[in-house]
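K.L.:
I'll drop the sequence and a predicted model, then ask my questions.
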Amino acid sequence: MRIIAGEHKGRNLKAVPGKATRPTTDKVKEAVFQMMGPFFNGGNCLDLFAGSGSLGIEAISRGMKHAIFVDNQNKAIQTIRENINQLKIAERTEIYRTEAKNALRALEKRQLKFSLILLDPPYKKYAYEDIIRTILRMGLLEENGFIYCEHDAAYQMPPIEPDLTIVKEAGYGTIGVTIYQKGTVI
């Protein structure tokens, strides 16, 4: 697993040991970020269900100013810390070991807004639509911001809200990707 582009291009990242997480492949990561950017000019990123943190770290490498990583597994949190320390980007990150809904409530209280929210939960264990509606209700996604959903390729992500548009859907073997954007899409 490596960083595909940007400031830390080519650097290797550690994967979470064991089978509790499923790392996003380099091929998928490269294709997805090309769809959304491919580079960012600042902004905040939320990597919910972060695993190794590779998606949020890729966003930082491509120009995101700050990223918050959330996972509820100790091994994942340890791996994220190791990856962030190796790249010397700790000052641009926050890491939390908690359930996703608890993290969203805490972020709402802080009145944070994100230009990119990454959702890659364990397949079939979370209702994507509920999480996305919660994010929108709490006002966590800024205007023109993206929500990236990685899911089982057999699952068809639905339209969710009138001001949240599906801008890209793609399949990569058993992995499906759906990208939503808030606001008027040009």
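P.N.:
The structure has been received and is ready for your questions.

K.L.:
C-alpha only now, for contacts and for neighbours.
P.N.:
Fine.

K.L.:
Could you state which residue of this protein sits nearest its centroid?
P.N.:
Central residue check for the chain by C-alpha atoms, centre = their mean: the C-alpha nearest the mean position is that of L118, 1.9 Å away.

K.L.:
so who does that residue touch?
P.N.:
Listed by C-alpha atoms under 8 Å, 6 or more residues apart in numbering, the contact partners of L118 are 45-48, 55-56, 147-149.

K.L.:
Presented hereafter is structure B, for comparison with structure A:
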Amino acid sequence: MKVIAGQFRGRPLVTLEGKTTRPTSDKVKGAIFSMIGPFFDGGRVLDLFSGSGGLGIEAVSRGMSEAVLVERDHRAQKVIQANIKMTKAENQFKLFKMDAKRAMAQLVGPFDLVLIDPPYAKEEIVKTIIALEELHLLSKNVMIVCETDKAVLLPEEISAFGIWKQKSYGISKVTVYVR
């Protein structure tokens, strides 16, 4: 695993051994950013259920100004901290060491890009998007990127958002919601 493009391009990312997290493959990560960008001119990214932090780091590498990474697993938090240190741009990252629900209650928006890859996809994604909207954490032009198993069927609409793009890559499916 490595950073694919931008400022940190080619730098290796540490991943967590075992089944605690499911790191997004470089192929899927590249496809996600091709769908939504591929580069940005500033903005804030929220990477919920962050795992190794690879998606949030990739977003900053591609031009986002700041990434907020949320992860409750202690071993994954150490991996995220090592990956943030590798960027040598630690001031562009903030790690919330808690579950997503607790973190959302403490976050200050707005966020321009939200990355959601939860362990129990469908139920968690719907609840999370509704909560983010109710807490006024999303910018007017936010893109919400959800990564799931390809068998998961997400609703066409969640709150004020509808599916903009959706594509399967091997066993993964990427769904992008916009207002």
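P.N.:
Okay, I see it. The shown structure was predicted, so the numbers you read here are calculated from the model rather than taken from an experiment.

K.L.:
Just give the TM-score of the two.
P.N.:
The TM-score (TM-score structural alignment, normalised by the length of structure 2) is 0.95; 179 aligned residues with a C-alpha RMSD of 1.4 Å.

K.L.:
which residue ranges form the helices in structure 2?
P.N.:
Residue ranges of the helices in structure 2, as given by DSSP state H, are 26-36, 54-61, 74-87, 100-106, 121-134.

K.L.:
Which residue in structure 1 aligns with N141 of structure 2?
P.N.:
Taking TM-score structural alignment as the alignment basis, one finds that N141 of structure 2 is matched in structure 1 by N144.

K.L.:
K182 is in contact with that match, correct?
P.N.:
Yes. With contacts defined as C-alpha atoms under 8 Å, N144 of structure 1 counts as touching K182 at a distance of 4.8 Å.

K.L.:
out of these two, which sits in the more crowded spot?
P.N.:
For N144 of structure 1 versus K182, neighbours defined as other C-alpha atoms under 10 Å are more numerous around K182 (21 against 16).

K.L.:
Spell out the residue ranges of the strands in structure 1.
P.N.:
44-48, 66-71, 93-97, 114-119, 141-152, 164-172, 175-182 (DSSP state E).

K.L.:
Present the ones you listed as a markdown table; the columns should include distance to G6 of structure 1.
P.N.:
Formatted as a markdown table, these follow (distance: least, C-alpha to C-alpha, whole Å):
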| stretch | distance to G6 of structure 1 |
| --- | --- |
| strand 44-48 | 16 |
| strand 66-71 | 15 |
| strand 93-97 | 17 |
| strand 114-119 | 17 |
| strand 141-152 | 19 |
| strand 164-172 | 22 |
| strand 175-182 | 21 |
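
K.L.:
Tell me which of those strands is the most buried.
P.N.:
With neighbours defined as mean count of other C-alpha atoms under 10 Å, the strands of structure 1 peak in mean count at strand 44-48, which reaches a mean of 26.

K.L.:
what's that strand packed up against?
P.N.:
In terms of contact count using 3 or more C-alpha pairs under 8 Å, 6 or more residues apart in numbering; DSSP states H and E, strand 44-48 of structure 1 is assigned the packing partners helix 54-61, strand 66-71, strand 114-119.

K.L.:
Quick one: those as JSON lines, columns for distance to R22 of structure 1 too.
P.N.:
Shown next, in JSON lines, are these (distance: least, C-alpha to C-alpha, whole Å):
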{"stretch": "helix 54-61", "distance to R22 of structure 1": "11"}
{"stretch": "strand 66-71", "distance to R22 of structure 1": "13"}
{"stretch": "strand 114-119", "distance to R22 of structure 1": "13"}
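
K.L.:
that older thread, out of the contacts of L118 of structure 1, the closest to D71 of structure 1 would be?
P.N.:
Lowest distance from D71 of structure 1 to those (C-alpha to C-alpha) belongs to L48, with 6.6 Å.

K.L.:
List the contacts of that closest one.
P.N.:
Shown here is L48 of structure 1, whose contacts under the criterion C-alpha under 8 Å, 6+ apart are 69-71, 100, 117-121.

K.L.:
Which members of the residues you listed are the farthest-apart pair?
P.N.:
Checked with C-alpha to C-alpha, the contacts of L48 of structure 1 reach their widest spread between D71 and I117, with 13.8 Å between them.

K.L.:
on that earlier part again, among the helices and strands packed on strand 44-48 of structure 1, single out whichever gets nearest to I4 of structure 1.
P.N.:
Taking C-alpha to C-alpha as the measure, those were each checked against I4 of structure 1, and helix 54-61 came out nearest at 7.1 Å.
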